[in-house]
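Participant: predicted structure and sequence below. I'll ask about it afterward.
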Amino acid sequence: MEISETSKPFIIAEIGVNYYDIATKEDIDTLEAAKLMIKEAANAGADAVKFQTYKAEKLASKNSPAYWDRSEEATGSQYELFSKFDKFGLQEYKELADHCRTQGIIFLSTPFDFESADYLYDLMPLYKISSSDLTNLAFIEYIAKKGKAILLATGASTLGEIEEAANTVLKTGNKELCLMHCVLDYPTDYEDANLNMIKHLEAVFPDHLIGYSDHTRPDETMMTLTTAYLYGAKVIEKHFTLDKTLPGNDHYHAMDPDDLKMFVNNINLLQKISGQYYKHPLECEKESRKQARRSIVAKVSMKKGEILTREKVTFKRPGTGISPADLDKVLGREITKDILEDDLISWHKV
């Protein structure tokens, strides 16, 4: 799969590891919960779902402190948090990838170690690399050499770091790279979303597609994601849940199926109203051109042989007579037929 320039954004519903809490809420096993979330994301209009593939011991030291909002997620260390959600392996992801095919949606999962990058290769068409691995150049190079398209998140990074990561990909011969604007703060305050960075990345890296990975709380009209699309994001990714009220992890800043449907509807409406680039009258305006424009109209009745002067005419609808734009062409002419007050002036009468 190539990442391509299209009019509609590629929408990724990031399930991440939220299915663990959904399983508890619905009293079903975690695999069934993940499948349920896939189905709901597909029905709501996502192009892809994305999970996170890691083992806590390969991802974080046991002393790694929390960096999220502790009032929303009380877990005190990264290692402790990740240990709660690292039970899936190759067999589970294979089953989820198969289920995605039955639902008509693309399976993705972010690998966080070399082993998962290897076994996910056959299950998905592209790789997503987390902002946390932007400076992990050996890992980026390893994935890039696999030759699949890459979504590279850029949260908490400098332009220099992004450039170095992008060059690491390009040096492998892999040209399929999308840079994802992202703010590495959970949740991201609206004033910190900085969607203008999408335009900046596009200006600095014109040879790459630009996307957006969102961590703000869903707003009522999904304006944040919609604006990201309008600012040029070709890939839109946001955490996904079935219950935004669930405590902990990624539910509190995730979109639910209704939010996703609203965003998709926004995009569909924008597609309809954007229309053509070249300015010309549309077919739907054909009758309006005739009826809503003005014509040169007799202000007074005139007899054959009179000279048409400015004082004798005005401009009224409909526009089926002589256009006011041609006024200079008719003034000074001799009337060839009687004209009544309020008649449209026509060429066969002057």
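Facilitator: That came in fine, so what should we check first? Numbering: from 1, shown residues only.
Participant: for the rest of this, base every contact and every neighbour count on C-alpha atoms.
Facilitator: Fine.
Participant: for the stretch 251-350 of the chain, which segments count as helices?
Facilitator: Secondary structure of the stretch 251-350 of the chain (DSSP state H, counting those that start in this stretch): helices located at 257-274, 286-291, 327-330.
Participant: including distance to Thr226 and mean neighbour count, could these go into CSV?
Facilitator: Listed next are these as CSV, based on distance: least, CA to CA, whole Å; neighbours: other CA atoms under 10 Å:
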stretch, distance to Thr226, mean neighbour count
helix 257-274, 7, 16
helix 286-291, 33, 13
helix 327-330, 48, 14
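Participant: which SS state does Lys8 fall under?
Facilitator: coil (DSSP: H, G, I helix; E, B strand; the rest coil).
Participant: ok, now how distant is it from Ile236?
Facilitator: Distance from Lys8 to Ile236, counting by CA to CA, to the nearest Å: 10 Å.
Participant: of these two, which one has the most company?
Facilitator: Ile236 (23 against 15; other CA atoms under 10 Å).
Participant: secondary structure element for that one, which one?
Facilitator: strand 235-239 (DSSP states H and E).
Participant: neighbouring contacts of that strand?
Facilitator: With contact meaning CA atoms under 8 Å, 6 or more residues apart in numbering, strand 235-239 is reached by 9-16, 180, 210-215, 225, 228-229, 250-251, 253-255.
Participant: ok, back up a step: Throw the helices of the stretch 251-350 of the chain into a markdown table and include distance to Lys146, thanks.
Facilitator: Formatted as a markdown table, these follow (distance: least, CA to CA, whole Å):
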| stretch | distance to Lys146 |
| --- | --- |
| helix 257-274 | 32 |
| helix 286-291 | 55 |
| helix 327-330 | 71 |
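Participant: nearest to Ile106, out of the ones you listed?
Facilitator: Nearest of the helices of the stretch 251-350 of the chain to Ile106, taken as CA to CA: helix 257-274 at 16.0 Å.
Participant: between the closest one and strand 235-239, what angle do the directions make?
Facilitator: On the basis of axes from the mean of the first three to the mean of the last three CA atoms, to 10 degrees, helix 257-274 is oriented at 160 degrees to strand 235-239.
Participant: got another one to weigh against that:
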Amino acid sequence: MTPAAPIDLTAYAGWDAPIFLIAEAGVNHGGDLDTAREMVRAAAAAGVDAIKFQTYSASRIATKASAAYWDRTQEPTATQFELFSKYDALGEADYRALAAECAAAGVLFLTTPFDIDCVSWLEPLVGTWKIASADITNPVLLRRVARTGKSVALSTGASTLEEIAAAVALLRAEGAQSIALLQCTLSYPTAAADAAVGGLVDLHAHFPELALGYSDHTQEADSYAVIAAAYTLGARVIEKHFTLDASLPGNDHYHALEPDGFVRLRSELNRLRTILGAPTKDVLDNEQAARTHARRSLVSRGDLAAGSVITEDALDVKRPGTGISPVELDAVLGRRLAVGVPDDTTLQWDMFEGADER
């Protein structure tokens, strides 16, 4: 299989940057390769740019006593080790097969490595690395992925600006090609009130040169509005959990979108892009008629004889804006009319003496 082409994340920095939409499959395949393949095909059909998995071994990611930190009414597993042990069935050959499936389906293959052991064999399969929020203070892993020379999309949930700055500095020093910072809330599921989309403003203020993104953990009823808000504040790398069936119990199904949800999300983001327009205040082509006809002009108040000197009480201000603008009132006052002007006439400069000299 041909190695994955590098992804330059600077392409997603800035107002006019395109959207990079990631369907976060994680381990919602339940450790079954055929289900994972089906997810690849469904994600591609839904119009995402990439589908992302999670690559880990339970024995390398958590101790056997590591406490759960998610909503146990949705995912009842008591420890992290127990949960990860349920879903770490896929190995190197399986991920290679998934990468090939992605290539055939026309969607990018991504995965989050959770230990350094898998980085070497994953490297030719991915064009960029995605690092989870919980590993922002894991310099061993950060150093290893940066040394591949590929770009890194770094989630920043539950992180301080100081921790983010330290991770960015390390990634840069160790050779990361480019970096994107993804705002997120490390809580499963995330309530809309805790979505913290405004954090993107702070990230942009401190890291203005980096691409921004948002990794969403809200449930579907809130996801579209939350992600739209994130896009409005500059997020162009959008990651959302993905499932074939959101009614399945546990894991990340309960805060994931199904394929139809991603179709809607892509459509909403494209529509929002049109709605937002350019980040500049301009007069639009479709405003030109209103600019001419809804603005006002100086208008005669009563019949004015030729030779009359214009005073303020001889004038009114009315639509349309096809005559002398009211902003030029001071230039009109004291001028002498060259012709007689009937009542309620829109004044023009050629009605005045010395019009050529103005």
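Facilitator: Received it, and whenever you're ready, just let me know what you need. This structure is a prediction, so every number in the text was calculated from the model and none was measured.
Participant: TM-score of the superposition?
Facilitator: The TM-score (TM-score structural alignment, normalised by the length of structure 1) is 0.86; 342 aligned residues with a CA RMSD of 2.6 Å.
Participant: thinking again about what came up before, now the buried members of the contacts of strand 235-239 of structure 1.
Facilitator: 9-16, 180, 210-215, 225, 228-229, 250-251, 253-255 (16 or more other CA atoms under 10 Å).
Participant: can you tell me what Tyr254 of structure 2 aligns to in structure 1?
Facilitator: With TM-score structural alignment defining the correspondence, Tyr254 of structure 2 maps onto Tyr252 in structure 1.
Participant: pretty sure its match is touching Arg70, no?
Facilitator: No: Tyr252 of structure 1 is beyond contact range of Arg70, at 11.9 Å (criterion: CA atoms under 8 Å).
Participant: nearest residue to the residue sitting nearest the centre point of structure 2 other than its sequence neighbours?
Facilitator: In structure 2, the C-alpha nearest the mean C-alpha coordinate belongs to Ala235, at 2.6 Å (CA atoms, centre = their mean). Leaving aside its sequence neighbours, Ala235 of structure 2 sits nearest to Gly213 (CA to CA, 6 or more residues apart in numbering; 4.1 Å).
Participant: tell me if the one you found really is in a helix.
Facilitator: No: using three-state DSSP, the assignment for Gly213 of structure 2 is strand, not a helix.
Participant: enumerate every residue touching it.
Facilitator: Contacts of Gly213 of structure 2 by CA under 8 Å, 6+ apart are Ala180, Leu181, Leu182, Gln183, Ala230, Gly234, Ala235, Arg236, Val237, Ile238, Glu239.
Participant: do the same with Ile227 of structure 2
Facilitator: Applying CA under 8 Å, 6+ apart, the residues near Ile227 of structure 2 are Tyr214, Asp216, Ile238.
Participant: map the first one onto structure 1.
Facilitator: What it means is Tyr214 of structure 2. Match for Tyr214 of structure 2 (TM-score structural alignment): Tyr212.
Participant: its match contacts Met180, doesn't it?
Facilitator: Yes: shown here, Tyr212 of structure 1 and Met180 form a contact pair, counting by CA under 8 Å, at 4.8 Å.
Participant: sorry, back to before: mind putting the contacts of Gly213 of structure 2 in CSV, distance to Val197 of structure 2 included?
Facilitator: Shown next, in CSV, are the contacts of Gly213 of structure 2 (distance: CA to CA, whole Å):
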residue, distance to Val197 of structure 2
Ala180, 16
Leu181, 13
Leu182, 10
Gln183, 7
Ala230, 6
Gly234, 10
Ala235, 9
Arg236, 13
Val237, 13
Ile238, 12
Glu239, 13
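Participant: closest to Val341 of structure 2 out of those?
Facilitator: Distances from Val341 of structure 2 to those, taken by CA to CA, are shortest for Gly234, at 55.5 Å.
Participant: helix, strand or coil for the closest one?
Facilitator: Gly234 of structure 2 ends up coil, using three-state DSSP.
Participant: check contacts around it.
Facilitator: Counting by CA under 8 Å, 6+ apart, Gly234 of structure 2 has contacts Gly14, Trp15, Leu200, Leu212, Gly213.
Participant: need the counterpart of it in structure 1.
Facilitator: Checking TM-score structural alignment: Gly234 of structure 2 goes with Gly232.
Participant: tell me how far that match lies from Thr6 of structure 1.
Facilitator: For Gly232 of structure 1, the distance to Thr6 of structure 1 - CA to CA - is 11 Å.
Participant: do the same with Phe85 of structure 1
Facilitator: With CA to CA as the criterion, Phe85 of structure 1 and Thr6 of structure 1 are 35 Å apart.
Participant: show me which of those two is the more surrounded one.
Facilitator: When neighbours are counted by other CA under 10 Å, Phe85 comes out ahead of the other of Phe85 of structure 1 and Thr6, with 20 against 9.
Participant: quick one: map that one onto structure 2.
Facilitator: By TM-score structural alignment, Phe85 of structure 1 lines up with Tyr87.
Participant: please verify my assumption that its match contacts Gly26.
Facilitator: No: the criterion here is CA under 8 Å, and Tyr87 of structure 2 misses it with Gly26 at 9.6 Å.
Participant: wait, what's in contact with Ile345 of structure 1?
Facilitator: Ile345 of structure 1 is in contact with Ser295, Ile296, Val297, Ala298, Gly321, Ile322, Ile339, counting by CA under 8 Å, 6+ apart.
Participant: ok, now with 10 Å
Facilitator: 295-298, 313-315, 320-323, 330, 335, 339 (CA atoms under 10 Å, 6 or more residues apart in numbering).
Participant: the contacts of strand 235-239 of structure 1 in strands, which ones?
Facilitator: 10-16, 180, 210-214 (DSSP state E).
Participant: from Ile345 of structure 1, how far out is the counterpart of Thr274 of structure 2 in structure 1?
Facilitator: Following TM-score structural alignment, the counterpart assigned to Thr274 of structure 2 within structure 1 is Lys272. Here Lys272 of structure 1 is placed at a distance of 40 Å from Ile345 of structure 1 (CA to CA).
Participant: these two touch, right, Val204 of structure 1 and Ala166?
Facilitator: No: with contact defined as CA atoms under 10 Å, Val204 of structure 1 and Ala166 do not form a contacting pair (12.0 Å).
Participant: more neighbours: which of these two?
Facilitator: Ala166 (24 against 11).
Participant: what about the more buried one, is that helix, strand or coil?
Facilitator: helix.
Participant: which residues touch the equivalent of it over in structure 2?
Facilitator: Per TM-score structural alignment, the equivalent position to Ala166 of structure 1 in structure 2 is Val168. Applying CA under 10 Å, 6+ apart, we find Val168 of structure 2 in contact with 136, 142, 152, 154, 162, 174, 176, 178-181, 207, 210.
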